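In: coords please:
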Amino acid sequence: MAGSVHIEDLFSSLGDALVTDPDRMLAYRRDQSLLTEAGMPLALVRARDTDDVVETMKWAHRHGVPVVTRGAGTGLAGAANALDGCIVLSVEKLNKILHIDTAARTATVQPGVINGDLAAAVAEHGLWYVPDPGSRAISTIGGNLATNAGGTCCAKYGVTADHVARIKAVLADGRIIHTGAVTRKNVAGLNLTQLLVGSEGTLAVIVEATMRLRAAPTAASTVVAAFPSTAQAIDAVLAIRDRAEPCLLELMDRTTIAAVNEMTHMGLDESAGALLLIQCDGRDAGAEAQTCAAVCAEVGATEVYDTDDPVEGEEFMQARRVALTALERQGSTLLDDLAVPIPRLPEMLSAIEQIAQKHCLVIGTFGHAADGNLHPTIVFDAADDDHTRRARLAFDEMVAECLALGGSISGEHGIGVLKEPYLERMVGSVERELMSKVKVAFDPTSILNPGRGI
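Out: All right, here's what the predicted structure looks like:
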């Protein structure tokens, strides 16, 4: 491997931040994507500060060694999987909240800060960090930026990209750049910040970010509604959009409801074909929640329950938060991330059910009904070659159906290795060529996460 004979040079700069023991590197080889390949890295760098990142990139640029940047490893598309002979650059130790500016309503953080930790820290100042992916308790801000993570409140408050003001990053050759501004409005030059968000470590290594905050939310009112079918649940979603703007509107199908019940014994209605979990916030949260409850009843919900009790509301929301964990208890999982126009959700959900039956697979679907982002989760036996083959076929057919409905192959999990084969089919060949040229401008020798995300 090019550069392997020069690893001593890197050790002289990094000391014990550099790891070459294969056993110690094993835990850093891959993310949570089971059906994607992972190579064996040349070395692991557990960066302690920006200087470590700069020295690593200078060395890698000099010797032509690829670098795969990694946060907590919670990704689901293989974007943080090691390549043979690469440097895995872990930023998990860059985990300081550097500054909370209550007047400007911003927080400046290092990339290894856990999303939930930032949310808790700013809450002590009466502020709210909005982006709330399902992995809030374990995923990092750097990883959220790398994939432009979404979450439960996106329809009303936007995704991670809508909450970032500035980014400090290290280029492939070790130079440091600063993008964006803390001002509310900024149209000076091209928007490099938004290029970095969602780029999955292919353009630069994010070492610091200033995130926008909001005033602490008012107490939310919660509605839980059970429906005979997913189609009727989506009818309710469409009707709710005409009369209210909930901050959260989540869907769980029959398979997911059963899995959550089995794990938690929450007593959810397993006779239901679908469950909607709705939360409203703001001064009129209670009245808005009652409107949502009324709409659900009008559309044909078999059971509707609403509450203003924040503790009770959080208990209901926990059912959605543990959906993936509950399905994982049933076997290996291949979690998909597909986004379709909201009116096309019934067709996508019907297609998923047909694909599950066709391949004799369990597929539990849950997701963000308010913005059309679904997470169909295939449960299979990874030790069984035929089961794995059928899981891959089902995955491919779901992606194809999503594209046929005018959807996106990823709403928030990224492309990584898992969805790279589908990217050009979605964006187009000329458009992908333009993306490649942007990559060259940032990383002329293509050492940053090559072959992923673009």
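
In: going forward, measure contacts and count neighbours with C-alpha atoms only.
Out: Fine.

In: residue contacts, the closest residue to A47 other than its chain neighbours?
Out: Counting by Cα to Cα, 6 or more residues apart in numbering, V91 is the residue found nearest to A47 once chain neighbours are left out, at 5.6 Å. V91 makes contacts with 46-48, 69-71, 111-112, 207, as judged by Cα atoms under 8 Å, 6 or more residues apart in numbering.

In: One more, so I can put them side by side:
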Amino acid sequence: MTEPAVVADLTALLPAGAVTVDPEVMAAFSRDHSERPLPGMPLALVRPASTADVQAVLRVASTHTIPVVVRGAGSGLSGGSTAVDGCLILSVDRMREVRVDAAARVVHAQPGALNAEVKAAAAAQGLWYPPDPASYEFCSIGGNVATNAGGLCCVKYGVTTDYVLGMTVVLADGRALTLGGDRVKDAAGLSLTKLFVGSEGTLGVITEVTLRLIPAPERPASLVATFAEVDAAVQAVLQISASLRPAMLEFMDRTTIGAVEDLTHMGLDRDAAAMLIVQSDAPGDQAAAELNRIERICLDAGATECVLTDDPDDGEAFVAARRMAVPAVEMKGSMLLEDAGVALPRLGDLVRGIQRISSDRGVVIALIAHAGDGNTHPMLVFDRADPDSFARAQQAFDDIMALTISLGGTISGEHGIGRLKQPWLERQLGQDAMALTQTIKAALDPRGILNPGVIVR
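Out: Below is the predicted model:
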């Protein structure tokens, strides 16, 4: 079938306005937030509104072996929704329904719903959806599930997979499966629901998820500690984590602090080598007691200043500064963003290694981290117009990948592999695990149409 005939079939099967081949419109949906890889030229953009619509798209794509790139809100950072030549971009941005069942403490959400919209719907019922990416205001729930997103409070409350109870997913041939449900415990059969969490659109298209909710916690109290040495901040993180479990334990280095201060003018200490942002949502007086212990740990580790507050607005201002880190650093130039995670005892080795790589390659690397769980986000800044600058940034990117793997770490704590990091995945997992991954992919997507080049080649 010719390309125009395929587009005509899709147009006939889907609601009015759901299919477009306008190059300018398609360009806006052809990449995520990452710099690489560059997008290919899609065949068409399809914007389904229901599971049945997604089934229709995949039946056409499977019949004619047309690649399908699934896209949520486009906030990804690993090239996972970057268009490839001749693909259908399947955007779920029109699938936004959110329904809360307060009695069951779950929310049913279509994949295009934003994380913030799910949080708001839960909050209206006195409940809370904890996964909290820095991009929560504009990232989609479907994308969160597809990458197993974490966020700022995952040190205490876990990541997306800890809240996924069920889903509807459409396979490559158009079959729709309903997996799991409202049940908190369910040990019947293989854990197929979890198979699709973190699969980045390579095994099926998620069209609805059932997410566990929990009672809303106490409003948190906050502590901000600044350090003259990065190693001192890392030691404080290790000491805190050895005996306490705060609701948030975030790290920013000097380069990041300066970039955020340039953008926000909120009075951050530019001279500090590192800053920790800590929150406790323990009930009653326990929060103050927990933060007092953390303050003592930070001071003993060498903190130059600690500021405690139970004012929610003040605390949120510091959290907002951390959330602004990526856009603030992006204002300094083009950026490659890593997602390197290690076991906590190796955090210092990773941080020091990243500093050496920055110096050796002559590349500015701003570092933020969900420090409490060892997940770092090195942000490599380069000049897009300077080929040498990009080459050095790419070398530094590869160096950090190699360093992370050598430390027994992971090249993706929460952003996914996408196309950007796919060449490194086998080095982390090994040949046998990659072969098993290929086997699962071939079983569910024998024509290889779903997000080709992501996770597996």
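
In: How alike are these chains, TM-score-wise?
Out: Aligned and superposed, the two chains score 0.98 in TM-score terms (TM-score structural alignment, normalised by the length of structure 1); 453 aligned residues with a Cα RMSD of 1.2 Å.

In: Break down the stretch 251-400 of structure 1 into its strands, ranges please.
Out: 274-280, 303-307, 332-335, 338-339, 362-368, 373-380 (DSSP state E, counting those that start in this stretch).

In: Out of these, indicate the one that is most buried.
Out: Across the strands of the stretch 251-400 of structure 1, averaging neighbours per residue (mean count of other Cα atoms under 10 Å) puts strand 274-280 on top, at a mean of 27.

In: Residues contacting stretch 378-396 of structure 1, please?
Out: So stretch 378-396 of structure 1 is contacted by 327-328, 330-336, 355-356, 359, 361-364 (Cα under 8 Å, 6+ apart).

In: if we go to 10 Å?
Out: 34-35, 327-336, 352, 354-365, 376-377, 397-398, 400, 402, 419, 421-422 (Cα atoms under 10 Å, 6 or more residues apart in numbering).

In: Check stretch 3-23 of structure 1 too.
Out: So stretch 3-23 of structure 1 is in contact with 25, 29, 40-48, 51-53, 55-56, 58-60, 62-65, 85-90, going by Cα under 10 Å, 6+ apart.

In: Quick one: name whatever helix or strand follows the lengthiest helix in structure 1.
Out: Across structure 1, the longest stretch assigned as helix under DSSP state H is helix 385-404. For helix 385-404 of structure 1, the following helix or strand on the C-terminal side (DSSP states H and E) is helix 420-427.

In: residue range for that next one in structure 2?
Out: Mapping helix 420-427 of structure 1 onto structure 2 (TM-score structural alignment) gives residues 422-429.

In: Show me which residues of the matching stretch are buried.
Out: Going by neighbour count (16 or more other Cα atoms under 10 Å), the buried part of stretch 422-429 of structure 2 is 422, 424-425, 428.

In: any chance of the residues you listed in TSV, plus distance to A225 of structure 2?
Out: Formatted as TSV, these follow (distance: Cα to Cα, whole Å):
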residue	distance to A225 of structure 2
Q422	37
W424	35
L425	36
Q428	34
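
In: Name the nearest of those residues relative to A343 of structure 2.
Out: Q428 (14.5 Å; Cα to Cα).

In: How about that closest one, nearest residue that isn't a chain neighbour?
Out: I405 (5.9 Å).

In: next one: T264 of structure 2
Out: A321 (7.7 Å).

In: Take the contacts of V91 of structure 1 and keep only those in strands.
Out: The strands, defined by DSSP state E, take in 46, 69-70, 207 from these.

In: Kindly tell me how buried the corresponding residue of structure 2 for E401 of structure 1 is, as a neighbour count.
Out: The alignment partner of E401 of structure 1 in structure 2, by TM-score structural alignment, is L403. For L403 of structure 2, the count of nearby residues is 19 (other Cα atoms under 10 Å).

In: you'd agree L403 of structure 2 is up against R346?
Out: No: with contact defined as Cα atoms under 10 Å, L403 of structure 2 does not reach R346; the gap is 11.1 Å.

In: Need the overlap of contacts for those two.
Out: G409.

In: still on that earlier bit, any idea which of the contacts of V91 of structure 1 has the most stuff around it?
Out: Neighbour max across these (other Cα under 10 Å) = R70, 32 neighbours.

In: And it, how close does it get to V223 of structure 1?
Out: 38 Å (Cα to Cα, to the nearest Å).

In: picking up where we left off before, next, format the strands of the stretch 251-400 of structure 1 as a markdown table and append distance to M252 of structure 1.
Out: Converted to a markdown table, the strands of the stretch 251-400 of structure 1 look like this (distance: least, Cα to Cα, whole Å):
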| stretch | distance to M252 of structure 1 |
| --- | --- |
| strand 274-280 | 5 |
| strand 303-307 | 15 |
| strand 332-335 | 14 |
| strand 338-339 | 15 |
| strand 362-368 | 4 |
| strand 373-380 | 10 |
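
In: what's the closest non-adjacent residue to D281 of structure 2?
Out: P220 (4.2 Å).

In: and M211 of structure 1, which of the three is it?
Out: Secondary structure assignment for M211 of structure 1 (DSSP: H, G, I helix; E, B strand; the rest coil): strand.
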